[in-house]
Each structure stands twice: as structure tokens, then as C-alpha cells.
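Visitor: I would like to see how this sequence folds:
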Amino acid sequence: MRIVEDLRAELGDRIVTEPQVLQAMRTDRSGWVGPGTPAVLVRAASVADVQAVMRLASVHRVPVVPRGAGTGLAGGAIGTEGAIVLDLSGMRRVLEVDVQNEVAVVEPGIVTDDLAAVLAEHELWWPPDPASRAISTVGGNIATNAGGLLCAKYGVTRESVLGLRVVLADGTLIGVGRRTVKGVAGYDLTALMVGSEGTLGVVVEATLKLRRISRDPVVTIGATFPDVIAAAAAAAAITASGLRPAALELMDAATCTAIDDLLQPSAEYPVLAGRGAFLLVRTDSAAAADEAALAARLIRHAGGEPEVSTDALTGERLMQVRRSAHPAYARLGEVLIEDVAVPRSALPAMFAATERIGASHGIPIPTIAHAGDGNLHPNLVVPPHLAGEPGHIPDVVWSAADELFHEAIALGGTLTGEHGVGILKRRWLADELGGDVFALSERLKAAFDPLNILNPGKVL
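Guide: From the prediction side, this is the model:
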């Protein structure tokens, strides 16, 4: 292909065309496998590399799929037929840590945990805390506006990004946003870029808003419940009381069993199997003990049994239990990992709907939730007798997912709280947005990408 020849002439050994490498670009952590094979992989090492790719792609009108670690769960970075996969994972430098102003400037390929280690040396941290933080990149977090375990109190990625440098579809490099805490000059293009899944531009640098590491006490509660509806009611009561825990995480009975099978509980980890549900609460302010006491009272009132700990090691082990959910699900077989969000008061209704939908379709749906912000992750397990080729999701599973999505929307919620739309949810996006907003979104996309070469077929 002429585009491959031109890329090789300009970028040399950063161009990869080996078939086995290109095949690996057809999927991400969702397990979904795209129907086509990309033409080439470009391992970018600099902003200039990204600009060169976009200039040539624009000339040849070839689609470009920006990609980081490939840990997405909605197919947003899956390479498509004849496309250039633009791998940004090699751009992983921390360019600056401004301790005085609590700002860091980083490249998009840095892994979230690696950034945390660098910032900890300066007694700083970056709040976004996805469960995949050990493998996901900052650029991927920005692309999907990722949340995670701590976002109920500390916000999602958009709230911790001050500015970006972005390469547009024609190769133009722009800077949006600022380094100041406040600023309202012009449209907020930074917020627009965060969560756009590589469809409006390629993020090549991010200015991040940091926090000081607190010395306030931390209290962790692990609470068991007879059923998940009672646990969801407790979580809703905690947020309705005015408490804002740093973490408020809910695991249903099937999730508890799967995690136990993975971790093999010992003195280090609690036994969760056989419980109706498990609720994890963490408070981390000067009033942490009082906040935990109130949370424990609300848990008991809802029928739960709380165990309160001020021991840091115990607290971290409980957080690790929660982070183990997705590896535990992976052991169940083929799983469609979903992501809906509802108003926090609607959590019990959404859990009840999930149980009903799973039963009606004969599909196990173990579910976890960032209960502090109403974000649920129903995991639809493909029955073994229906499992086919990797990435193939049977119609009955999609039917169950369809009902879940419409139930979430009917409750005043959304198709996705943090995973993004990607390929997997684009067919439902218009149902949530409505015709006028969807059409406006298409015009916005065309303004940034008139040739439709930036991650086409994703989101819209």
C-alpha cells in the first residue's frame, strides 16, 4: 500500500506490518475482535511522529486508530480494516512535576501506576483511580474519561485535567486548556477532548491537576449483607446522608464467590463466598472516624454487618479484593463487561432489574458497582454451550445487554459511566442522546475531522 511506503520512508523502523502484530490490534481487553485487519502499526515516539502519521493519513484518506495499552472495554481502540493503528504507549515520559502549583505534565503513554510512583516521591497524587491502573495509560484514561474506585469523592478524569496538546486530523498541533486552576477564556475544548475516544484528535501531552498526599486518618469498612438489594439500599442511604466516602464499592454474591475462587482467602483476605453482598466503604478525612461510625450505623439499619478497621494494611487488602473482580470474572469464561450508571437513589432498582434480566435470559450477570456515584458494571457471562470463537457474543447476551441499557436510561441513567461507547455501544447512543443532540454531535465530529479519518466507526 502506498500509505505504508510513505510512512516507512518518513518513520523507518517505527512501522510494523507483521501479520501477527496486526492481528493483536484487532481486539482490546473487552475481548471483542473486530472484523477487519489494520494495514499498519506505527509505534510513535514523539509528537513529530504523530503529526507525520496524521498528515499522511489525511493525504491518503486512511483511517487512524489511536491506541495506548489496549485495556479498553468498549472496543474504542480496536484496529479496523485498512487502518493505521497509532500506538502511543512508547510516549511515556513525565515532562514536569510542578510541586508548588500541584501540576504535572506527562505524555499519554505513561501507565497510571507508574505516574503514581513518580508523584509519590513529591508527596503528590493524581486522583483518577481505575481498577486497571496497573496496566492502563493516562492517555487511555483521558480518552474515556475514566473514573474508578475513588471518583465518588475525587471526581473522574475530566476534573483532573487542566490542559492538553492535541494533534488534529490534518497534523496540526494545538494546545487547549491552561495551567491555572481557574480559566474561562473561550470554549472548554479540554473538557470536550476528554472522553472523545480519539475521534476528535490525538492527545500527545496532558497537564494534570494534582493533590497533596493527605496525612488524615483512613478508616475502612467491610460489610456483608443478606442480599444485594439491601446492600444497594445501604449505599444509597450513605450518599443521601451527605457522606462522601473516598470509596463506596458494592459486590454481589456471584462476584464474592468469583473473587474467593481467585484469591483463595487466607488470613490476608476475608471470606466472601456465601454472602449475599459485600460493601466496601473508605473514609479519609480529619473526621474519618466519625464518618465511618455514621456509615456503620446506616449499614446496620439496612441489615448489614459492618467490620470497621483503622489498620492501613487491612484497608489496602480490602481494596485489593475489589480490584480483583475483573481477573476473577475472566476465569468464568467469555464475559461481556458492561458499564451503566444511574442516579444513586436508583441503585436498588438497577440491581433488581439486573437480577430479573439475567434470570429471564438464563445469563449469569455478576455485578460490581462504584456505588458512591451509581456506576454499575454488570458482567454478562456467555453460557459455555453458546461460546464460539473468541470475541463472538451470542444474540441472547446482546438481548440481555439491550434490556440493561434501556433500563438504565429509563431510570434516568446512562449507557456508560466510564468505559466509553467505542464500537460496542454505538448502536444505542442515539437512544440516550435523542435525535437532535446526536445530529449535533455528528456536526461537531465533522468540524474536527472533515475527512472522517480519526477512529471512524467508534462512538457515532
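
Visitor: C-alpha only now, for contacts and for neighbours.
Guide: OK.

Visitor: buried stuff in the host helix or strand of residue 447?
Guide: In the assignment (DSSP states H and E), residue 447 maps to helix 435-448. Going by neighbour count (16 or more other Cα atoms under 10 Å), the buried part of helix 435-448 is 438, 445, 448.

Visitor: and stretch 421-438, by the same measure?
Guide: So for stretch 421-438, counting by 16+ other Cα under 10 Å, buried means 421, 422, 423, 424, 425, 426, 428, 429, 432, 438.

Visitor: for stretch 102-113, same thing?
Guide: By neighbour count with 16+ other Cα under 10 Å, stretch 102-113 contains the buried residues 102, 103, 104, 105, 106, 107, 108, 109, 110, 111, 112, 113.

Visitor: so which of the residues you listed comes closest to residue 146?
Guide: Using Cα to Cα, residue 112 is the member of the buried residues of stretch 102-113 that sits closest to residue 146, with 11.3 Å.

Visitor: got the contact list for that closest one?
Guide: By Cα atoms under 8 Å, 6 or more residues apart in numbering, residue 112 lies in contact with 133, 134, 135, 136, 137, 138.

Visitor: any idea how far the residue lying closest to the fifth one once chain neighbours are set aside is from residue 202?
Guide: Just to be clear, that refers to residue 137. Nearest residue to residue 137, sequence neighbours excluded (Cα to Cα, 6 or more residues apart in numbering): residue 111, at 4.1 Å. Distance of residue 111 to residue 202, computed by Cα to Cα, to the nearest Å: 17 Å.

Visitor: kindly report the same for residue 301.
Guide: From residue 301 over to residue 202 the distance is 49 Å, taken as Cα to Cα.

Visitor: can you say which of the contacts of residue 112 are buried?
Guide: Buried by 16+ other Cα under 10 Å: 133, 135, 136, 137, 138, out of those.

Visitor: format these as a markdown table; extra columns: distance to residue 459 and secondary structure.
Guide: Formatted as a markdown table, the buried ones among the contacts of residue 112 follow (distance: Cα to Cα, whole Å; DSSP: H, G, I helix; E, B strand; the rest coil):
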| residue | distance to residue 459 | secondary structure |
| --- | --- | --- |
| 133 | 23 | coil |
| 135 | 23 | coil |
| 136 | 20 | coil |
| 137 | 20 | strand |
| 138 | 20 | helix |
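
Visitor: Proceed likewise with the subsequent sequence, for comparison:
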Amino acid sequence: MAEALPEGRVLTAPESMDGYRHDDAEWAPYGQPLAVVRPRSTAEVRTLVRWCLEHRVPLVPRGAGTGLSGGANALDGSVVVSFEAMDRVLEIDAGERLAVVQPGVVNDDLRRACAEHGLWYPPDPASSPWSTIGGNVATNAGGMCCVKYGVTRDYVLGLEVVTGGGEIVRLGRRTAKGVAGYDLCSLLVGSEGTLGVITEVTVRLRARRPAERTVVGHFDSAVAAGEAVAAVAAAGVVPSALELVDRHCLAAVDAWKNMGLSAEADTVLLGRLDTPGAAGDAEAELMVDCFRGAGATWAAVSTDQQEADALFDARRLAYPALERLGPVLTEDVCVPRAKVPEMLARIDRTAAAHDLLIANIAHAGDGNLHPLIITPPGDDAARARAQRAFEAILDDALDLGGTVTGEHGVGLLKRRGMERELGPGVLALHHAVKTALDPHGILNPGKVVGVQGVTAEPVGETIAGPV
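Guide: Below is the predicted model of the structure:
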């Protein structure tokens, strides 16, 4: 392999590959790769795919490794392809409102580049300071503002892809409209590297949005905050963000960053609205009324922008702050907004039934909940209970008409839940698509639909603690 690629692209020393073996998914299994390859061009990726085809070696694409489902975890004897060196913004077309980027571009770096042209790339996962556009596309990432502006798939216009047969193809378009043929571009979004290796992404941009108003509400329980979320939806208010953060998250962030956050509430709702003018003022007051009607102990439109920004910063920092307490098993269920209160109540019951600390953060405005199951380091009994609680939460989400993953992807951790969600008929369609696009089974085998390729699933070591 090293002979087929330029010098410096291939890593084989075990110590140099350690940081590429897994993503941030707690306890998802991973193996020892044969090599890690860091290409700098699409041509090099094609060379690598063809080498893997010739030698029947599985290929595992990797972005920044911030995933939370094990989708980028290595298999024994696989090649991990890291896109860290393909990190250029190739084009920003202000007239057409689009950008063309390599997959290793960090989300926030693209947003900053767009801002210089008065433009905005909306998808904003909590990992946006570190996660890459390629990884975001692979999992169809969402974020705080997707309640109003949609997820990654809504912004991907076109892709350059190396297929499972080692060919370079372009999918999608650059035009505002286009319906020629099947929408294979959208099919690749969210496929977690199992249907093709993405080497370039063309994304739709928006004009820079107006300034946002922030509404803050304090609640005595997560369930009460969930009732407020349902009330906002019923009132027809479409916030640009509506985030739920409980006291465990706020306390963890405060202990880490000394931000002086309020600990007066069990759960805080953070709403933002970017409707301009008087209409925006009216929406903000209506959101306050919804919060109070659901039992908020305090609710108001924030007049302190610095404090409001600090609360949203705390929302982004919640996951790494909780990791400091011990291993965190992260959920990603999504339910209809009217079912958010019931889902939060079921999470509370699951925590009690399994004697676990489960913290809650959520993109509550679109029903996407992230229960965070925290276990003491080295406590194997708690770990076993956490894994049972994880599966119970998936089942509860499905029972309420939801899905097992809103934005993190299936990877390795949620295959059982996905199988229950989709059923045999739809799974058979997935298997047929996988076989058609990856006939030799080399692309991230064992992930998502669990179709095995040229080797077995990842085995051996597991992540013992926070990454």
C-alpha cells in the first residue's frame, strides 16, 4: 500500500495508529487496524479504495472522531482513512449561495469562512468546533438551530464520491432545482461511510440571519420543561433554538469552567428566536407565556446578552464536562414534540429502576433528546446497568412513535434498535442497496445495517473511559 501512495500518507506503527482506532462512543467495540491512511486528494482515495478491493481489506472512513455511535471504529485488519489533511474550503460562491469543501473542513471553520461573505451555513452540532463536514454528512448531523433550519441533508447539494468499485462519481447538482434520476446524493447523506467514500461536498448557504432574542425558563423538573416544549409547538412558535439543560449538566460545566451558572432550577429551557422586528418581540412574549403556563418557576426574555450566551456555551460544554465525572453513554432518541414530557418521565423512571445518574440535555424544540448515562470509573456493575438502561430508552422512544437516532447515527451501538424500528421488509431494502453500491463489502462493514463484508465485526478492546 505504501508503494502506491506518496510518502507520509500511510501510518503502520501501532503507537501512531492509537488515536485513530475509535470515535467517542462509550464502550463501542473496536479493533486494531492494519494501517491508517491520510490522503490529500480524491485520486489518492481512489488508489486506496482500489488497493483495498484488490486485497479484500475493509476500509473505515473517519472524520474528526467525534462520533458517538462507533461508526468510525476500526475493525481488526482494516484500513482507516482519515480526512484530516483534506481540509480546504475550495470555493464560496456568494451569488449562488453555495460552498465547495473537502470532507476534513471543520464545521465552525466553514461557518467563519462563509461569514466573511455575509453568508451562513446553518447545521451546528454541539461538536461544531471540532467535527468535520465529512463526518457531519456521514451522520446527517443536526444541532441547535435545526428546529427551524433543518439538518445537514437539507444543505447538501452535491457530493464527489469514490464508490465501492473504486470509481470517482459526482452526485447531486449545483443548481437550485434538479430532479434528474434517483436522489443518490441524499442517499449517501447519513450512510456512515457504508455506501461510498465522500471526498468533496457542495453545500447550500443562507444569508446571514438577524440577531436573536433569548428566552430563559426555570423549571422544577425535566417533565415540566417538556410540557413547555409541547406548549411552544402547539402555539405555532418556531424558535431558532429551544434547548433543555438539567441541573446535572449545569453543575458539571460550572465545576469545570467556573462560569457562575444558576443552580436555582432543576431544568432550564433556553429558547432563541430570530424573527425580526415587532413580530419577533411578540413571539418572545408568547414563548414566555408558554413557559409560565407549563409551570416555570421563572421565565423572561433575557436582557443580558453575555449571560444568555454563557448559558448556550454551557449547553455545548455539557457533554465534555460530564465526561470528567466518569464514562458517559450517550443517547440520541427523537420523539414527536407532544411526547417529549412522557419521554422525559420515562427516562427518569429508567434512571431510578437501574440506580443510575442520567443527565438530560436536548434539542427539545424538535424532540431530539440526549440522555447522558454516567457511571463511576471502573464500576462494571454500573456499566452493565447502563447498557440495559440504554436499550430501555431506545425501546421507550420507539413505543412513543420516535426513532433511535436523531442525528448521531446508528454505527455499532444502535443496530438492534434500528432493526426493531425498520422491520424486516425495510431492512431487506437496506441490504439490497448496500450490496448494489458496495458489492465487495469493503466499505465500513458491520456498521449501521450490520451487513458483514470481507471480515468479522470489530472485536477485542473497548474504550475503558472518557476519550
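
Visitor: re the thing from before, CSV for the contacts of residue 112 of the first structure, including distance to residue 124 of the first structure?
Guide: Shown next, in CSV, are these (distance: Cα to Cα, whole Å):
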residue, distance to residue 124 of the first structure
133, 17
134, 18
135, 20
136, 20
137, 18
138, 16
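
Visitor: which of those are conserved in the second structure?
Guide: With both residues aligned by TM-score structural alignment, their matches' Cα atoms under 8 Å, the contacts of the contacts of residue 112 of the first structure that the second structure also has are 133, 134, 135, 136, 137, 138.

Visitor: pick the one among the buried residues of stretch 421-438 of the first structure closest to residue 82 of the first structure.
Guide: Proximity to residue 82 of the first structure was ranked across these by Cα to Cα; first place goes to residue 423, at 16.6 Å.

Visitor: who's in contact with the closest one?
Guide: Residues counted as contacts of residue 423 of the first structure (Cα under 8 Å, 6+ apart) are 74, 75, 76, 457, 458, 459.

Visitor: how close does the one helix or strand residue 314 of the first structure maps to sit to the second structure?
Guide: According to DSSP H and E, residue 314 of the first structure maps onto helix 312-323. Mean deviation of helix 312-323 of the first structure relative to the second structure after superposition (mean Cα distance after the TM-score superposition for the first structure): 2.3 Å.

Visitor: report the buried residues of the following helix or strand past that helix.
Guide: Elements were assigned by DSSP H and E; along the chain past helix 312-323 of the first structure, the next helix or strand is helix 325-330. Within helix 325-330 of the first structure, the residues that count as buried by 16+ other Cα under 10 Å are 325, 326, 328, 329, 330.

Visitor: map the third one onto the second structure.
Guide: Taking TM-score structural alignment as the alignment basis, one finds that residue 328 of the first structure is matched in the second structure by residue 321.

Visitor: right, and its match touches residue 256 too?
Guide: Yes - between residue 321 of the second structure and residue 256 there is a contact under Cα atoms under 8 Å: 6.4 Å.

Visitor: counterpart of residue 248 of the first structure in the second structure?
Guide: Match for residue 248 of the first structure (TM-score structural alignment): residue 242.

Visitor: for its match, list the residues it contacts.
Guide: Neighbours of residue 242 of the second structure in contact, by Cα under 8 Å, 6+ apart: 144, 147, 229, 269, 270, 271, 272, 363, 364, 365.

Visitor: Three-state assignment for it, please.
Guide: strand (DSSP: H, G, I helix; E, B strand; the rest coil).

Visitor: with residue 108 of the first structure instead?
Guide: coil.

Visitor: in strands only, show me the contacts of residue 242 of the second structure.
Guide: Judged by DSSP state E, the subset of the contacts of residue 242 of the second structure located in strands is 269, 270, 271, 272, 363.

Visitor: give me the distance between the last one and residue 148 of the second structure.
Guide: Think residue 363 of the second structure. Residue 363 of the second structure is 11 Å from residue 148 of the second structure, where distance means Cα to Cα.

Visitor: can you list residues touching both of these two?
Guide: Joint contacts of residue 363 of the second structure and residue 148 (Cα under 8 Å, 6+ apart) are residue 241.

Visitor: so between the two, which is more surrounded?
Guide: Neighbours were tallied for residue 363 of the second structure and for residue 148 using other Cα atoms under 10 Å; the higher tally belongs to residue 363 (25 against 17).

Visitor: leaving out chain neighbours, which residue sits closest to the residue mapped onto residue 381 of the first structure from the second structure?
Guide: By TM-score structural alignment, residue 381 of the first structure lines up with residue 374 in the second structure. Excluding the flanking residues, the one nearest residue 374 of the second structure by Cα to Cα, 6+ apart is residue 328, at 4.6 Å.

Visitor: that neighbour: neighbouring residues, count only.
Guide: Residue 328 of the second structure, neighbours per other Cα under 10 Å, totals 28.

Visitor: tell me where the second structure has helices.
Guide: Secondary structure of the second structure by DSSP state H: the helices cover 14-17, 42-55, 107-115, 133-139, 146-149, 184-188, 222-234, 247-257, 277-293, 305-323, 340-353, 380-399, 415-437.

Visitor: mean per-residue distance, the fourth one to the first structure?
Guide: Once the two are superposed, helix 133-139 of the second structure sits an average of 0.3 Å from its aligned residues in the first structure (mean Cα distance after the TM-score superposition for the first structure).
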